[in-house]
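Novice: from the sequence below, what's the structure:
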Amino acid sequence: MGVDTLFSLEGKTAIITGAGRGIGRAIAVLFAQAGAHVVCAARTESDLEHTVDLCGEAGGRALALPCDVSEEAQLEKLLAGAVEHFGSPAIVVNNAGGAWPNDPLTTRTDTLVKDFAFNVGSAFALSRLAHPHLCEQQGCIINITSASARYAQAGFSSYGTAKAALTQLTRLLAADFAPNVRVNGISPGTIMTSALEPFLDDNARQRMTELTPMKRLGQPADIAAAALFLASPAAAWITGKIIEVDGGAESTTWPF
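Specialist: Next comes the predicted model:
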């Protein structure tokens, strides 16, 4: 198998949640460039339309389907729309997620539960709903977790716990779904996205860079490249694994 074939997604349908900006957008555009038919899901339609335009510029076909991943009925509609327009998905990227830093002494339990549902429950639901289609395609699931899942750092008890659960869910679903569906995850370190940038001034950015062995902060393209590998034939014998894309950081780079 040639290198072009090893990393090709030609003709495959991919659903990507959180595709309106940042990491999700970068994955969508790279998948489109690799030949996939990309279904872009997020809550903000204008963001999705911009992603679809970028996918078109990359030479691929893409569809914007607004979706709140916290609502299972909307996930069902998302899946039905993908099948109607492009056929059964071969790839699902559970990228939607996130939570604010928190103080555990002032965080209500229902906030923790909500963060868990957003980051873990939505990925579980879409993976379950898509499973029959993924089996048909001998496809794969990629969960975007976080380095916060393994770092011991103040202020992340809610987000870090949710992402740790998503990391373990990835391993467990891989065991459940093998050998027909591969399930892997990517654990990003500090990635410069529009969600992170407002928190950082020049001093904070410099401190985070100094704490990163590779001496730069990550870009969405770094995560997209790992996702392309996991989705491609090159990763056909990989399941239940988490790729850590974090510039080599083995502890928190959070500067506050």
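Novice: only C-alpha atoms from now on, for both contacts and neighbour counts.
Specialist: Fine.
Novice: can you give me the strands in the stretch 1-150 of the chain?
Specialist: Assigned by DSSP state E, counting those that start in this stretch, the stretch 1-150 of the chain shows strands spanning 13-17, 37-42, 61-66, 91-94, 140-144.
Novice: got it, and the stretch 151-256 of the chain?
Specialist: 182-188, 242-245.
Novice: just want the angle from the first one to strand 140-144.
Specialist: Direction vectors for strand 182-188 and strand 140-144, defined by axes from the mean of the first three to the mean of the last three C-alpha atoms, to 10 degrees, enclose an angle of 20 degrees.
Novice: for strand 182-188, buried residues please.
Specialist: For strand 182-188, a neighbour-count test (16 or more other C-alpha atoms under 10 Å) marks R182, V183, N184, G185, I186, S187, P188 as buried.
Novice: which of the residues you listed sits closest to L126?
Specialist: V183 (12.7 Å; C-alpha to C-alpha).
Novice: that closest one and A73, how far apart?
Specialist: As for V183, its distance to A73 is 23 Å (criterion: C-alpha to C-alpha, to the nearest Å).
Novice: likewise A36?
Specialist: From A36 to A73 the distance is 25 Å (C-alpha to C-alpha).
Novice: more crowded one of these two?
Specialist: Neighbour totals were compared for A36 and A73, and A36 leads with 27 against 11 (other C-alpha atoms under 10 Å).
Novice: make CSV out of the buried residues of strand 182-188 and add distance to G60.
Specialist: What follows is the buried residues of strand 182-188, written out as CSV (distance: C-alpha to C-alpha, whole Å):
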residue, distance to G60
R182, 24
V183, 24
N184, 24
G185, 24
I186, 24
S187, 26
P188, 26
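Novice: to compare against the first, here's another:
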Amino acid sequence: MILDRFLLTDKVAVVTGAGRGIGAATALALAEAGADVVLSARTAEQLDKIADQIAGTGRGAHVVPADLSDPAAAAALADTAAEQFGRIDIVVNNVGGTLPRPLLDTSTEFLEDAFRFNVSTAHALTSASVPHLLASGDGSIVNISSIMGRVTGRGFLAYGTAKAALAHYTRLAATDLSPKIRVNAVAVGSVATSALEVVVNNPELRERMESATPLRRIGDPDDIAATVIYLCSRAGGYVTGKVFEVDGGLEAPNLDFGLADLT
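Specialist: From the prediction side, this is the model:
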């Protein structure tokens, strides 16, 4: 059956930023597809809630509260997962994000922080996971990038630069790790997570964003989770080094911060 290719029975996955939004939806989807999951984020209460949902699927969940802006904390997840479940098959580097800021308000330190949070943490967990992924014989890594890594918009300098770096990191890592480990990314558009809570709860702003999106809606975290399942499973077994654009058809930002020309 073709649907069997989407199953992840008895695989072990590590998901960062798993307390809410895309990370939480992805962790739960992986469990529903048959995987045990190690979940990490800052807030233990959020992680415990997702772990309870995973337990309801009959799969195992191990919660690791941590500040993943520290690459060392991200790297430590690899050994924790291997100790807890005996192996690692899947890594989802979801943690990341950077607040919008005009160029002249973007210090060098702010830019470096954005790079560390979005790229260095992914590299730390990826490199620490490689020995375990090689041992599994069927390793897959998925990085969560953004549409802002390929389009332009005012206010997105730090975030867009970091996500563009993560997208190309994906291609380069896939080359280095092939043929044993597949590495792909998902470049997401506007998704209804806590980061867009102000927009989602404001009918006027939401209508503006939806009308500027070819598919006329804001994305759902499950839209991203479903893509991750494809990329991690045998269904995506002939895919590596690719950045999948799951963005409703956007070719430009669908929210303008109204930043004025410099004078």
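Novice: where does the TM-score land?
Specialist: The TM-score (TM-score structural alignment, normalised by the length of the first structure) is 0.96; 255 aligned residues with a C-alpha RMSD of 1.2 Å.
Novice: before we move on, the earlier item: redo the strands of the stretch 151-256 of the first structure as a markdown table? Include distance to M214 of the first structure.
Specialist: What follows is these, written out as a markdown table (distance: least, C-alpha to C-alpha, whole Å):
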| stretch | distance to M214 of the first structure |
| --- | --- |
| strand 182-188 | 14 |
| strand 242-245 | 11 |
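Novice: out of the ones you listed, the one nearest A32 of the first structure is which?
Specialist: Of all the strands of the stretch 151-256 of the first structure, strand 182-188 comes closest under C-alpha to C-alpha, at 19.3 Å.
Novice: check the offset of that closest one from the chain's centre.
Specialist: Mean-position distance between strand 182-188 of the first structure and its chain equals 8 Å (C-alpha atoms, centre = their mean, to the nearest Å).
Novice: equivalent analysis for stretch 119-136 of the second structure, please.
Specialist: That offset, for stretch 119-136 of the second structure, works out to 15 Å (C-alpha atoms, centre = their mean).
Novice: show me what it is in contact with.
Specialist: With contacts defined as C-alpha atoms under 8 Å, 6 or more residues apart in numbering, stretch 119-136 of the second structure is touched by 68-72, 74-79, 82, 87-91, 93, 139-141, 143, 162-163, 165-166, 180-181.
Novice: same deal with stretch 166-176 of the first structure?
Specialist: Stretch 166-176 of the first structure is contacted from outside by 119-120, 123-124, 143, 145, 149, 181-185, 239-242, using C-alpha under 8 Å, 6+ apart.
Novice: now for the residues you listed: which two are most distant?
Specialist: Largest separation among the contacts of stretch 166-176 of the first structure by C-alpha to C-alpha: A149 and V181, giving 24.0 Å.
Novice: between the two, tell me which one has more neighbours.
Specialist: Each of A149 of the first structure and V181 has its neighbours counted (other C-alpha under 10 Å); V181 has more, 24 against 21.
Novice: that one against C140, yeah?
Specialist: Yes. Applying C-alpha atoms under 8 Å, one finds V181 of the first structure in contact with C140, separated by 5.1 Å.
Novice: export the strands of the stretch 1-150 of the first structure to JSON lines and append columns for distance to D103 of the first structure and mean neighbour count.
Specialist: JSON lines is the format used below for the strands of the stretch 1-150 of the first structure (distance: least, C-alpha to C-alpha, whole Å; neighbours: other C-alpha atoms under 10 Å):
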{"stretch": "strand 13-17", "distance to D103 of the first structure": "28", "mean neighbour count": "28"}
{"stretch": "strand 37-42", "distance to D103 of the first structure": "28", "mean neighbour count": "28"}
{"stretch": "strand 61-66", "distance to D103 of the first structure": "32", "mean neighbour count": "24"}
{"stretch": "strand 91-94", "distance to D103 of the first structure": "27", "mean neighbour count": "27"}
{"stretch": "strand 140-144", "distance to D103 of the first structure": "24", "mean neighbour count": "28"}
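Novice: any idea what T175 of the second structure aligns with in the first structure?
Specialist: By TM-score structural alignment, T175 of the second structure lines up with A175 in the first structure.
Novice: against G24 of the first structure, how distant is its match?
Specialist: Here A175 of the first structure is placed at a distance of 26 Å from G24 of the first structure (C-alpha to C-alpha).
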